[in-house]
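Engineer: Sequence first, predicted model second:
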Amino acid sequence: MKRILLLLALLIFTISCGDVEKKSNKNDDLNNEVHRTWWKEAVIYQIYPRSFKDTDGDGIGDLKGIIEKLDYIESLGVNMVWLNPIYSSPNADNGYDISNYREIMDEFGTMEDFDLMLREMHKRDIKFVMDVVVNHSSDEHRWFQESRKSRDNPYRDYYHWWPAEKGKPNYRYSLFDPKGEAWKYDSITDAYYLHYFSQKQPDLNWENPKVRQEVYDIMKFWAEKGVDGFRLDAFQFVSKDTSFPPLPEGYEKEVIKYYGMGPNLHKYLKELNKEVLSQYDVFAVSEGAGSTFEDAHSLVDADRNELQMAYHFEGMDVGNSLDGYKLSEFKEVYTKWDSAFAEKGWLSIFLANHDVPRMVSKFGNDSPEFRKASSKMLNTFILSMRGTPYCYYGDELGMTNIGFENIEQYQDIVAKNGYEKTLNEGGDISEYMARLKFLSRDNGRTPMQWNDSEHAGFTDGTPWLPVNDNYKTVNVEAEEKDPNSCLNYFRKMVDLRMNYPVLVYGDYKLLFPDHKQVYAYTRELEGQKMLVLLNFSEQTANLELPDNLTLNKPLINNLEELVQEGSQIELQAYQAVIFDLK
């Protein structure tokens, strides 16, 4: 299906509220060297389905709710949607523990609902990305239920089993288990099974070709339905050294190095590409990109015939401290990744997803005074960098962390098991709770705020997670009416990206690398050049631009004013401006 041509280009916005100067779409003029591809030009909107819109009053979002809000999604200008898992699941990890890969979770609806949702997306030229979770399944999946019945069961080798008579296997760390142990003893066959995540998420044995074929058949099932892409959850973990040797000292600091990018990963990816990806007009992105640039390139470079897009986590490692972060570190991470992929491969650009807190609370300033400006500034960053942007639901509104105070309020298995682990090890519970309040995944999973009615219009029932108290003012209905809202600014910024290929494919150059407040860079492509200025602080920032930069008027500005005199520019708190350069 052809890429969406944004109708928002017909709207005219005043420069005082962030005017976007229209320019003819230059995509047709792009040189072949930039390797134009629809998934590079996409803006992806990630939806956590449990939290988007509930239509049946059970407090859980559903597919009918997404269908109901497709006109809203279309109005954002985005042209692709990624949903977190919607398969049948007992929900030990909110859908990332799958019990049937060809059925829709009851809480979300039916396969008929899914088919209708996909048709309605495609009618709007919105493509769809399916989340594929195949490093592990649920322990309630039929495969595992059969696998644990006996050692000679045909499904036994679908999982990693270690017979107890060989002694306890070498320690493996579980990312989710409160005891930190990834081998779970099962008395039925007197053996241990492996789970890198929860004990209810046993790892699939990709060394078994039958497992791989099962996965390829599942992906073909959804590709035949018309899905346009796949996001491969935890995929860098699927290949394992099945001798499970002892882990070296200090492995905790390099989990990906010792757990991920196993000996047969590329073999499996080439096989997957041949069996599935090359047979359909789809793309695939793997969660994670290894531990080095070489790892990332080996996954996504076109001549590798594996995946298409890298989704690295180093940016998410910035700011994981209660003391905040340094802008220099933020700039360094995104600059080095862009440099590493300047000639080959393709990156994802994001600041939030379902596994991290709200971006404005982590990287911006969620106080009432600065929430709007800093949210707009962060969206300017995401939508002006090279790579495919991933925008998380609610971030277009400037939704913030909810900040739970006690462990009973949390739903996330990671939060609960981490609490138990801290207790078991005699850790500092106060410190743990403070970090959880700031960094918990539940912060990014609270219900979408549609209006100022009870539960923010998300549900007529009791929501599975509480709605943030600021929903009275931070909601779609209120922001639709405000020309200066985060929502309307987001639409303008998406429109700008869609109409200026330089923001998609252009070369990136960092300016003022040592400036403690401002992140500044240029984007340049075939005679088109833009300057992006972002003030990441609540203080005014002054810049003197280089003599070789001559500014046209701003294409977009997140504040009402711009203080400029010649080459001197004064950026207000969290101001974001993009200039077209002469």
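Structural biologist: Thanks, I have it. In this text, all values refer to a predicted model and were calculated from it rather than measured experimentally.
Engineer: For the rest of this, base every contact and every neighbour count on C-alpha atoms.
Structural biologist: Will do.
Engineer: Confirm A284 sits in a helix?
Structural biologist: No - counting by DSSP: H, G, I helix; E, B strand; the rest coil, A284 is not part of a helix but strand.
Engineer: show me what contacts it?
Structural biologist: 229-232, 277, 307-309 (CA atoms under 8 Å, 6 or more residues apart in numbering).
Engineer: Filter these down to the ones in helices?
Structural biologist: Among these, no member falls in helices (DSSP state H).
Engineer: Which member of these is positioned nearest D177?
Structural biologist: Taking CA to CA as the measure, D177 lies nearest L232 of the contacts of A284, at 21.9 Å.
Engineer: ok, that closest one to F52 distance?
Structural biologist: 22 Å (CA to CA, to the nearest Å).
Engineer: now do A289
Structural biologist: A289 is 28 Å from F52, by CA to CA.
Engineer: same question, I218
Structural biologist: Counting by CA to CA, the gap from I218 to F52 is 26 Å.
Engineer: this is the comparison structure:
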Amino acid sequence: MAGAMRCNARKLFASSREPKCPKGTPSPLLRSSAQAGGRAMTWWKTGSIYQIYPRSFQDSDGDGVGDLKGIEARLDHLVALGVDAIWISPIFVSPMHDFGYDVADYCDIDPRFGTLADFDALLAAAHARGLKLLLDFVPNHSSTDHPWFRESRSSRDNPKRDWYIWRDPAPDGGPPNNWISDFGGSAWEYDAATGQYYYHAFLKEQADLNWRNPDVRAAMMDVLRFWFDRGVDGFRIDVLWHMVKHADFPDNPANPAYRPEMGEMHAVLQSNSTDQPEVHDIAAEMRRIADGYPGGRVLIGEIYLPIEKLMHYYGIDTPEVHLPFNFQLIEAPWDARSLATMIADYEAALPSGGWPNWVLGNHDRPRIATRVGGPQARVAAMLLLTLRGTPTIYYGDELGLTDVAIPPDRVQDPRELREPGWGLGRDPVRTPMPWNASDHAGFSSVEPWLPLGPDWPTRNVAAQAQDAGSMLALYRDLLSLRRKHDALAEGDFRLLETTGPVLAYERWRGDERIVVALNLSGEDQPFALPAGEVVLRTLPGGVRTDTLRGNEGVVILVR
């Protein structure tokens, strides 16, 4: 059955290249709950996720770009770190206009990253080490190089015309409405050959699929099955809330709070081009597919929406994604009172059975060490890994990497190239991982595709692995605590009453009780620590029982 499904899925995505129909059966390393123990079906609740930006993790073939064999070569770092799963940003065939988020074949690996055989080897190596592996699914749009779009563009009466969103010009000959691309400019591109515009929420090379077409929906659901059959443990679903548009395509309302530095996309409110009611039925179907596979497969939705709308993606009447990404820590003011309110409101908003999750950084947003500074980045790590819910760690944050200034002649990101000068570019957070002090930081044998940070000779994995006071050691210790203490992995949560820049909360499960106290300032703050054992702190030296030192966080096992 699995082999037949793979072959059928490959036929859906055939291109001018000779199709490579994978053979075989699902990975023997996938375990049912009965085989893997009591937590197998909830690993994504008790575990932690590590995001890898594949171009920047490890280059194995000397072209300056990371690849799958490179990731496999560095799996032991992730085991030593103590994470439970890796999520790899897109690795599918792509012309790389948006570095993999413009997919030209959903069922094959881009040669820059390797082959399907390389992927299978990576998956087997990860599973052998007890690591889950998640892929990045990009269902909202495909590359304009995808065979589907080439057919759709060929004529108005092509069977795949309706697989994408085509509209007639406005009466004045311009775009059908005022929708703006997230990368600036109109979201509509005119095709002179057929006399219509096609819609692209991002680059013009990323044409939006028409998810109201049942054939599109069926084909993309087969993509999920193709990779689930192959053995992947789940997906992060790119821009899930974008996938369905208002059926009548009305203008988006103007944003009264718009400022140019926000980026042109924010000139309008995307109320008609995103978050339509029909998307929830699609998410529910994806969930049914995931739940039909053993081993606790997980779906994580990228959704930038206010909390009350984000909660809908857990599912109201029918389950949808397991984890709608909670990006509040990325966007919130770094202030104890603001964070306490945000955490309380998020916990209160969760639906019955909804499991929380937290994110400090990703491939689109400034790194946490840049946002709050190095000392507070240690406090932030303790916050991320002791809150209730599933944490996601962005590669390099375990070293305290900061954003890297990119010279104008090295800029790669299409967002920066289209809207220069506003600091919207994402290259600074996608720079290569520094592994050691050798040439090119052990990332590659040649100059990397993006420059390394200036401190890479000292801020690297090898150096920090030998330093008990390093950021890497702190992340290892925090992740070890999560494994050791059920109160942290899956226990209950309660904020404690504090004042000023101190944030404190309690975690407990059964008789085990843990208190976490964080000083979000550089000044000493009075705080009466409960009696018990201080099992971890962000600063060296002793801990006073009546004071938190500046930039200090402590984890206390309460007696």
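Structural biologist: Received it, and whenever you're ready, just let me know what you need. Since we're looking at a predicted model, the values are computed, not measured.
Engineer: TM-score for these two?
Structural biologist: Here the TM-score for the pair of chains, by TM-score structural alignment, normalised by the length of structure 2, is 0.87; 515 aligned residues with a CA RMSD of 2.3 Å.
Engineer: quick one on the thing from earlier: more neighbours, A289 and F52 of structure 1?
Structural biologist: Set side by side, A289 of structure 1 and F52 show more neighbours around A289, with 27 against 24, by other CA atoms under 10 Å.
Engineer: That one reaches M309, doesn't it?
Structural biologist: No - if you go by CA atoms under 8 Å, A289 of structure 1 and M309 don't touch, sitting 9.2 Å apart.
Engineer: Please say which position in structure 1 R153 of structure 2 maps to.
Structural biologist: Taking TM-score structural alignment for the superposition, R153 of structure 2 sits opposite R148 in structure 1.
Engineer: For that match, list the residues it contacts.
Structural biologist: Residues in contact with R148 of structure 1, defined by CA under 8 Å, 6+ apart, are 156, 186, 188-189.
Engineer: Span of stretch 68-78 of structure 1 from start to end?
Structural biologist: 17 Å.
Engineer: so where in structure 2 does it end up aligned?
Structural biologist: So stretch 68-78 of structure 1 sits over residues 73-83 in structure 2, by TM-score structural alignment.
Engineer: Please name the nearest non-neighbouring residue to the counterpart of D524 of structure 2 in structure 1.
Structural biologist: Using TM-score structural alignment, the partner of D524 of structure 2 in structure 1 is T540. If the residues on either side of it in the chain are set aside, T540 of structure 1 comes closest to Q572, at 4.6 Å by CA to CA, 6 or more residues apart in numbering.
Engineer: repeat for M243 of structure 2
Structural biologist: Per CA to CA, 6+ apart, closest to M243 of structure 2 is N140, 4.9 Å.
Engineer: Just give me the match in structure 1 for the one you found.
Structural biologist: In structure 1, N140 of structure 2 lands on N135 (TM-score structural alignment).
Engineer: Give me the neighbour count for its match.
Structural biologist: 22.
Engineer: Spit out the contact partners of V318 of structure 1.
Structural biologist: So, once contact is read as CA under 8 Å, 6+ apart, V318 of structure 1 ends up touching 325, 329-330.
Engineer: Next one: it relative to K416 of structure 1, how far apart?
Structural biologist: In terms of CA to CA, V318 of structure 1 sits 24 Å off from K416 of structure 1.
Engineer: OK, contacts around the residue nearest to A377 of structure 2 when sequence neighbours are not counted?
Structural biologist: The spatial neighbour of A377 of structure 2 that comes closest, neighbours along the chain excluded (CA to CA, 6+ apart), is A369 at 5.1 Å. The neighbours of A369 of structure 2, taking CA under 8 Å, 6+ apart as the test, are 376-377, 397, 400-402.
Engineer: my guess is S155 of structure 2 contacts T194, does it?
Structural biologist: Yes - with contact defined as CA under 8 Å, S155 of structure 2 reaches T194; the gap is 6.2 Å.
Engineer: Now which residue in structure 2 aligns to Y519 of structure 1?
Structural biologist: By TM-score structural alignment, Y519 of structure 1 lines up with L503 in structure 2.
Engineer: And for its match, the neighbour number?
Structural biologist: Number of residues near L503 of structure 2 (other CA under 10 Å) recorded here: 23.
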